[in-house]
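> coords below, sequence missing:
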């Protein structure tokens, strides 16, 4: 797929969000990391880190714990080089077996090559029962 670059319009912003959803649902940390600048700055809840190597480390650890991960992202707003999304994903804790639904927001800033330079994420987890799942594989 051709990289989607700023300035964004409604269609290109929506396509960028869909591409991100697809990449994250692959659960492939290396693949996901390629959408970010080599020195991308992240805030993920209470964690702050920088760079693709740290992104791969973070996602590798995340998906060791979060099995059956399924994500949906929705375009919230955009400007020329920024996109905000709301998202929800479901996952099962690999050790306890407890199901969760996570709700949150992300704010993204892109460079001129369409790579994400800044990712700022806030989220909350809620316990759900398996029969309450929306995103069954």
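Perfect, thanks for sending it. Everything numeric here is computed off the predicted structure, so don't read it as measured data. Numbering: from 1, shown residues only.

> from here on, contacts and neighbour counts on C-alpha atoms
Noted.

> Which helix runs longest in the protein?
For the chain, the longest helix by residue count, based on DSSP state H, is helix 10-25.

> How far off centre is the very next helix or strand once past that one?
Moving toward the C-terminus from helix 10-25, the next helix or strand (DSSP states H and E) is helix 29-33. With C-alpha atoms, centre = their mean, to the nearest Å as the basis, helix 29-33 stands 11 Å off its chain's centre.

> Structure two is appended below for comparative analysis:
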């Protein structure tokens, strides 16, 4: 039995938006093992300066990432889509071990297989130091962004 992660390609605007929100919710749960299941077993990634492939590498990367990005909260927004590709822009907030807050801004390009699993992820990200009072992403520590919390465009980002 093959793995499946709806919505499946070909994407419509509605299904692409659902796919983006599902990815956001998964990452906000901060469970590397669960997040990795949304990707093909041999998924290829470029994240900032790191290039790697496969679920074990995804789990290792996310485990390391979330060990240093404390109180991580992410918002993604659909930018464009085709039948089996989605482009998103995103921002996330976190603080480091020293307590310095950051807002990271970025873009991702995704390619999916026929079962809705992501086979490629290319991410470009920049970090901006912010003061704690400048934080905009405020909801319970672990879990999805509440439905009534503003998105990126609503926040002027």
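Structure's in. What do you need? The shown structure was predicted, so the numbers you read here are calculated from the model rather than taken from an experiment.

> which residues does the corresponding residue of structure 2 for residue 109 of structure 1 contact?
Residue 109 of structure 1 maps onto residue 111 in structure 2, with residues paired by TM-score structural alignment. Applying C-alpha atoms under 8 Å, 6 or more residues apart in numbering to residue 111 of structure 2 gives the contacts 84, 85, 86, 118, 119, 120, 121.

> coming back round to it: for the longest helix of structure 1, the distance to its chain's centre please.
In terms of C-alpha atoms, centre = their mean, the centre of helix 10-25 of structure 1 is found 10 Å from the chain centre.

> ok, now stretch 69-85 of structure 2?
Its chain's average C-alpha position is 5 Å from that of stretch 69-85 of structure 2, according to C-alpha atoms, centre = their mean.

> And stretch 104-121 of structure 2, by the same measure?
For stretch 104-121 of structure 2, the separation from the chain centroid amounts to 9 Å (computed by C-alpha atoms, centre = their mean).

> ok, now stretch 123-132 of structure 2?
15 Å.

> Give the aligned range of it in structure 1.
Counting by TM-score structural alignment, stretch 123-132 of structure 2 corresponds to residues 121-130.

> which residues sit in contact with the equivalent of residue 29 of structure 1 over in structure 2?
Matched to structure 2 by TM-score structural alignment, residue 29 of structure 1 sits across from residue 32. By C-alpha under 8 Å, 6+ apart, the residues touching residue 32 of structure 2 are 58, 59, 60, 62, 63.

> which non-adjacent residue is nearest the residue nearest to the spatial centre of structure 1?
Centroid-nearest residue in structure 1: residue 24, 5.9 Å away (criterion: C-alpha atoms, centre = their mean). Beyond its immediate neighbours in the sequence, the residue positioned closest to residue 24 of structure 1 (C-alpha to C-alpha, 6 or more residues apart in numbering) is residue 32, lying 6.1 Å away.

> Appreciated, that's everything.
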